[in-house]
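**Student:** Model the structure of this input:
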Amino acid sequence: MSVLIRPSTDADLSAITGIYAWNVLNGLGTFEEIPPDEAEMGRRRQAFLDRGLPYLVAELNGEVVGYCYAGPFRLRAAYRYTVEDSVYVSPKAVGMGVGRALLEALISHCEALGLRQMCAVIGDSGNAASIGLHTALGFEKRGIFPDMGYKFDRWVDLVWMQRSLNGGGDAPPDAPGLILSGV
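**Tutor:** I've put the predicted structure just below:
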């Protein structure tokens, strides 16, 4: 069974919304507690696309089973070469290589944009799957922020990880960076 990674379309919004809703209600990969509706998910997706950032989906047998995107790390100009990744997988596709295929494609797309750093902000220091995935793809742990969120009746840590793209900070950038205006 091979995973197809492709740019998302408006037709994928229902599946994206469902995958995210499951993760909001059952996981610590997001600190949202109430799943947004499809219209809100569409607005969020479009905001990333308007900045020229990748928003990808994974298909197995024609069904969307995961998605990912790169978002601005922060909205100040000096951060225009840095993005934060987000990867969400349907519970029925966990352990099938979907997250890895998505993150590999996202890294490739961001390198093609000339970006220099990608960070991951992982909810829960016990999230071995996400930490392991990021480590396997060249991310390094940069720190743990304890007790940053309160979800599911407990305090939750954040794990910060970072991966250089295109040589990272070894040389000045040779691309314009992200569009950060219009926030």
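**Student:** Could you use CA atoms for every contact and neighbour count after this?
**Tutor:** Fine.
**Student:** helix, strand or coil for the residue nearest the centre of the chain?
**Tutor:** When CA atoms, centre = their mean is applied to the chain, the residue found nearest the centroid is Ser86 (1.2 Å). With DSSP: H, G, I helix; E, B strand; the rest coil as the basis, the three-state label of Ser86 is strand.
**Student:** which ones are touching it?
**Tutor:** Listed by CA atoms under 8 Å, 6 or more residues apart in numbering, the contact set of Ser86 reads 68-71, 120.
**Student:** same check, this time on Val65
**Tutor:** 15, 19, 57-59, 89-90, 92-93, 98.
**Student:** could you pull out the helices for the protein?
**Tutor:** Secondary structure of the chain by DSSP state H: the helices cover 13-26, 38-50, 98-112, 128-136.
**Student:** Now show me the structure for the sequence below, then we'll compare the two:
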Amino acid sequence: MPIRPATAADLPAVAAVYAHYVATSVVTFDETAPELPFWQTRLRELGERGLPFLVADVDGEVAGYAYAGQWRPKPAYRHTVEDSVYLAPGRTGQGLGRALLGELLPRCAKAGARQVVAVIADTGQDASAALHRAFGFVSVGRLTGVGFKLGRWVDTQLMQLDLTR
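**Tutor:** Okay, here's the model as predicted:
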């Protein structure tokens, strides 16, 4: 399956994928889906920093996406990124997450990242954490009850991958 850099033409589909998770799940703590201009800015800013924003293109449709953005805004964090991987509804369990993350990580290293952090909402399912463990991420902590969405308190698991090893 082709994994390729995202383009402006992909952004409406990216926005729709993310909007699905905003509306139906706690995997993101956003409560309002960002509009297209947000995604245009995100694509531009990541490109300016040389950070990857990828899509899984299946039969001409965006079946998922992944990107890495700076972990925190302070300058000393400039070599640490946070990854995000989202799959279109109905596209889970097809190896797309593995393909996206597998392509994202070497591109992060090429962009100068040394550490990758994953912030994973504790949904009671292990798929995201298992995906990250498969690539060598280790659990480095848990933040308890830090998000409130859809009527419940949600923990986040922090995972980290050292790209220098």
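**Student:** The residue nearest to the centre of structure 1 maps to what in structure 2?
**Tutor:** Ser86 of structure 1 maps onto Ser84 in structure 2, with residues paired by TM-score structural alignment.
**Student:** start and end residues in structure 2 for stretch 102-117 of structure 1, please.
**Tutor:** With TM-score structural alignment as the criterion, stretch 102-117 of structure 1 aligns to 100-115.
**Student:** ok, residues contacting that stretch?
**Tutor:** With contact meaning CA under 8 Å, 6+ apart, stretch 100-115 of structure 2 is reached by 3, 49-56, 64-68, 78-81, 85, 135, 160-164.
**Student:** what do you get for stretch 24-33 of structure 1?
**Tutor:** Contacts for stretch 24-33 of structure 1 (CA under 8 Å, 6+ apart): 23, 34-35, 122-124, 149, 151, 156.
**Student:** again with stretch 148-156 of structure 1
**Tutor:** Identification of contacts with stretch 148-156 of structure 1 by CA under 8 Å, 6+ apart yields 28, 31, 33, 123-125, 146-147, 157-158.
**Student:** Pull up the aligned stretch in structure 2 for it.
**Tutor:** Using TM-score structural alignment, stretch 148-156 of structure 1 lines up with residues 146-154 of structure 2.
**Student:** Name the residues of that stretch that come out as buried.
**Tutor:** For stretch 146-154 of structure 2, burial by neighbour count (16 or more other CA atoms under 10 Å) applies to 147, 154.
**Student:** same thing with stretch 154-167 of structure 1?
**Tutor:** Of all the residues in stretch 154-167 of structure 1, those buried under the rule 16+ other CA under 10 Å are 156-166.
**Student:** Surely Asp124 of structure 1 touches Asp147?
**Tutor:** No - with contacts counted by CA atoms under 8 Å, Asp124 of structure 1 stays clear of Asp147, the gap being 9.2 Å.
**Student:** shared neighbours of these two, which are they?
**Tutor:** In contact with both Asp124 of structure 1 and Asp147: 156-158, using CA under 8 Å, 6+ apart.
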